[in-house]
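A.B. asks: Predicted model and sequence follow; I will ask about them next.
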Amino acid sequence: MTFPSADSADVLPLPAFNGLPDDECERELLACCASPPWAARVAAGRPYGTAGALAAASDAALAELDWEQVEAALAAHPRIGERAAGADRAAAWSRREQSGADDAGSRLQAELVEGNRAYEERFGHVFLICATGRSAAEMLAALRERLGNDPAAERPVVREELRRITRIRLGRLVGPTPPEEGR
C-alpha cells in the first residue's frame, strides 16, 4: 500500500520534526495516534534519518501498547459516517479519511449507525477501519464481516487498522512514508 502524500500546508519536514522540543513533538504525534505512551516513545526515538525509519519506530511503539492504551487511542476516533469536530490536524485528517462516507444515502447512513451501535455493544469500543480510499458500502461490508469475530480475533484486526491509519497520518505530518512490503 502506498500512502498519500502530505498537503504542503500540513507538512513538518523531518529535520524540523526531529528538532522539536519533546512536548511539542509529542503534541504533533498525538494528531497521528491519540496514545500518549506511543507519542512519547516515538518522540524519544528521534532523530530519524528517513520517514521510513519514523514509520518503523511508530509500528514498533504501537505493537508495545497494551490493550487499555489501544482503547484510549480508539476513543479519539469518530464513528464511521460521523464527522470529526474541530479545527485541529487530527479532526481535519479524520474528515478527509472518511470522505468515502460523504455520499452515502440515507439508507446506507442508517445501516452504518446501526452497525456502529452493534459493534460497540459487542466489543466495547468504536469500530476502527482505515477508511482512506474506501466507500461507505465497503466500510459497512467490513463492519458486518468483523461483527462475526470474537474479541480475541478482533483485537489484532483493530491494531492493524490503527497502525495503518497512524502510518497515513505520519505521512501527512512529515511527508510520504514508503510503501509497505508484504502487507
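C.D. replies: Sure, I can see it.

A.B. asks: hey, let's count contacts and neighbours off CA atoms from now on
C.D. replies: Noted.

A.B. asks: which helix is the longest one in this protein?
C.D. replies: As assigned by DSSP state H, the longest helix anywhere in the chain is helix 151-174.

A.B. asks: what's near enough to touch the residue most central in space within the chain?
C.D. replies: Note on the chain: the residue nearest the mean C-alpha position is residue 165, at 2.9 Å, using CA atoms, centre = their mean. Residues near residue 165 by CA atoms under 8 Å, 6 or more residues apart in numbering: 32, 130.

A.B. asks: Distance-wise, check it relative to residue 61.
C.D. replies: Per CA to CA, to the nearest Å, residue 165 is found 14 Å from residue 61.

A.B. asks: which outside residues touch stretch 74-88?
C.D. replies: The contact list for stretch 74-88 (CA under 8 Å, 6+ apart) reads 31, 34, 91-92, 94-95, 98, 101-102, 109, 112-113, 116, 125-128, 136, 139.

A.B. asks: let's bring in a second model and compare:
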Amino acid sequence: MNIHQFNEKSSTEIQDLLIRCVNIPHWAQHIACHRPYENKQKLLTTAKILALDWTWDDILTALHAHPKIGEKDKNSNHNYSSNEQADISQNASDLDLLKQANQNYEEKFGFIFLIKAKGLTTDQVLVQIKQRLNNTIDVEKKCVHEQLILITLLRLEQEIL
C-alpha cells in the first residue's frame, strides 16, 4: 500500500498491520493516531522515535511473538521471518548449530536471540551469537532493542510502497 492508503485505512486495519510488524500494541496505536503522514519517511521517522521509548516489558512481549533464528514463523498470516531469514541454511547440521547457539543464548540471557537477519548467512548469524554471548545482560538488552527496531522498520518499509 502507499502512504495515502495507509492514511485512509481504518485505525483497526492500520494497528493490525503494525502489530504484524512488531507485537507492541501501544506503539501501533500511537502510530495510527498520528496519521496522516506526509510521506513514507515521516512515517518511518515517527515509528523509530516511538520505538526508542519501548520498555523492556514491551520488548519481551514482542519477543514472544518472534520465531527463533533458523525456525519457521508459526504466525501464518504473514511471512516476514521467512523472507528475512532467506539466506539462513536449512540443512540439518546448520539448523542444529543454530538450535544449540539459540539454547546457549537463552540459557544465559533468558530470552531469544534476536537479529535483523535480512541478508545474513548462517555463519554470520553464528558469529553474532558467539560475540553477543560475551555481553552483559544490560548491553544485550540494548542490542535486542536496537535489533527489534531495525526489524520493525524493515517490515514497515516493506508494507508502505
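C.D. replies: Nice, thanks for sending it over. Here the structure is a predicted model, which means the values were calculated and not measured.

A.B. asks: buried ones in the longest helix of structure 1?
C.D. replies: By neighbour count with 16 or more other CA atoms under 10 Å, helix 151-174 of structure 1 contains the buried residues 157-174.

A.B. asks: same thing with stretch 52-65 of structure 1?
C.D. replies: Buried residues in stretch 52-65 of structure 1, counted by 16+ other CA under 10 Å: 52, 53, 54, 55, 57, 58, 59, 61, 62, 65.

A.B. asks: What is the aligned counterpart of residue 96 of structure 1 in structure 2?
C.D. replies: In structure 2, residue 96 of structure 1 lines up with residue 83, judged by TM-score structural alignment.

A.B. asks: helices and strands around the strand or helix carrying its match, which ones?
C.D. replies: Per DSSP states H and E, residue 83 of structure 2 falls inside helix 80-84. The helices and strands touching helix 80-84 of structure 2, judged by 3 or more CA pairs under 8 Å, 6 or more residues apart in numbering; DSSP states H and E, number zero.

A.B. asks: starting at the chain centroid, how far to it?
C.D. replies: The chain centre lies 10 Å from the centre of helix 80-84 of structure 2; the measure is CA atoms, centre = their mean, to the nearest Å.

A.B. asks: ok, residues contacting that helix?
C.D. replies: Identification of contacts with helix 80-84 of structure 2 by CA under 8 Å, 6+ apart yields 67, 72, 73, 116, 117, 118, 119, 155.

A.B. asks: now do 10 Å
C.D. replies: With contact meaning CA atoms under 10 Å, 6 or more residues apart in numbering, helix 80-84 of structure 2 is reached by 20-21, 66-75, 86, 88, 116-120, 151, 154-155, 158.

A.B. asks: Mind giving me the ChimeraX select for the residues you listed, buried ones only?
C.D. replies: To isolate the buried members of the contacts of helix 80-84 of structure 2 in ChimeraX, using 16+ other CA under 10 Å:
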select :20,21,66,67,68,69,70,71,73,86,88,116,117,118,120,151,154,155
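
A.B. asks: Just the contacts of helix 80-84 of structure 2: which are in helices?
C.D. replies: If you go by DSSP H, those have 20, 21, 151, 154, 155, 158 in helices.

A.B. asks: What lines up with the second one in structure 1?
C.D. replies: Aligned counterpart of residue 21 of structure 2 in structure 1: residue 32 (TM-score structural alignment).
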